[in-house]
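Undergrad: What shape does this take:
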Amino acid sequence: MTRSTRFLVAIFGVSGVVHLVRPEVYEPLMPSWVPAHREVIIGSGVAELACAAGLAVPATRRFAGLASALLLVGVFPGNVKMAVDAAGTRNTRFKVAAFARLPLQLPMIRAALRAARG
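TA: Model (predicted):
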């Protein structure tokens, strides 16, 4: 397993667990236009854990790499909206979390696609 794949497994694993154990951490980051915040947070946590597990197993790595890339692409518009929302607040923690996610997306998508290629 490459270092970038191990990184994705770790990031998706930790983030997925936090989504499930402490979903309230992510609630302030949710754009207002997303319905059912708690359910979306739980669902994305399950998806992240599934991607992490799939990336960790060679037999499922190709599919999990594609699923991971799609997950990352799928959440990117929400991350952009979140950053726009954060820019208008005084909540520094919210701003840092929202803007820190943006530059990480592209290298993570690349890593996921590399994992899918084998």
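
Undergrad: going forward, measure contacts between C-alpha atoms and count neighbours the same way
TA: Fine.

Undergrad: which residues in this structure form helices?
TA: For the chain, the helices defined by DSSP state H cover 3-21, 37-56, 61-87, 92-117.

Undergrad: and the angle for the second one with helix 3-21?
TA: Think helix 37-56. 150 degrees (axes from the mean of the first three to the mean of the last three Cα atoms, to 10 degrees).

Undergrad: same for helix 37-56, what does it pack against?
TA: For helix 37-56, the packing partners by 3 or more Cα pairs under 8 Å, 6 or more residues apart in numbering; DSSP states H and E come out as helix 3-21, helix 61-87.

Undergrad: Let me have those helices in TSV, extended by mean neighbour count and distance to A112.
TA: Converted to TSV, the helices and strands packed on helix 37-56 look like this (neighbours: other Cα atoms under 10 Å; distance: least, Cα to Cα, whole Å):
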stretch	mean neighbour count	distance to A112
helix 3-21	18	7
helix 61-87	19	5
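
Undergrad: Now show me the structure for the sequence below, then we'll compare the two:
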Amino acid sequence: MSFMTTPENSRTKTRAAVWATVFGGAGVLHFAQRRFYDSLVPEELPGEQKYWTWGSGLVELALAAAIANPSTRAAAATPATLFLLGVWPGNIKMALDWQKSEKKSALMKVGGWARVAGQVPMFLSTRKLGEQ
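TA: From the prediction side, this is the model:
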């Protein structure tokens, strides 16, 4: 009865729906809340921060579309993982900036580092998108 949904297929579909939503939502936010995302762009990168923000937002929208489509989902697994690895320095920068800020509470400062650590399970999860 291969036409029935198995728990593994259900997990795969759920994982795909979550990641399509995460990447799609983040992609939209890169345009709607550009200045916040600009602040995450390391100063060492060439060019204006807004172009990095817009570019990464477009990549996230493309990843969301590829993950949402079952025929391109497996091919999107590695690019999605590499993208998350690529933006990890921005999350590290945010955590470091928050440590220096007098405006951030102790909880926010801990939360910044929790976000950095939380990326590791995210890398592992996006890699599993390639499993059928």
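
Undergrad: circling back to that earlier point, need the helices and strands packed on helix 37-56 of structure 1 in a markdown table with distance to A50 of structure 1, can you?
TA: Formatted as a markdown table, the helices and strands packed on helix 37-56 of structure 1 follow (distance: least, Cα to Cα, whole Å):
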| stretch | distance to A50 of structure 1 |
| --- | --- |
| helix 3-21 | 9 |
| helix 61-87 | 8 |
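
Undergrad: closest to A111 of structure 1 out of those helices?
TA: Nearest to A111 of structure 1 among the helices and strands packed on helix 37-56 of structure 1 is helix 3-21 (5.7 Å), distances taken as Cα to Cα.

Undergrad: equivalent range in structure 2 for the closest one?
TA: Using TM-score structural alignment, the residues of structure 2 aligned to helix 3-21 of structure 1 are 14-32.

Undergrad: got a list of contacts for that stretch?
TA: Residues outside stretch 14-32 of structure 2 that contact it (Cα atoms under 8 Å, 6 or more residues apart in numbering): 37, 53-54, 56-61, 63-65, 67-68, 73, 125-126, 129.

Undergrad: mean shift of that stretch relative to structure 1?
TA: Relative to the matching residues in structure 1, stretch 14-32 of structure 2 has an average distance of 1.1 Å after the fit, by mean Cα distance after the TM-score superposition for structure 1.
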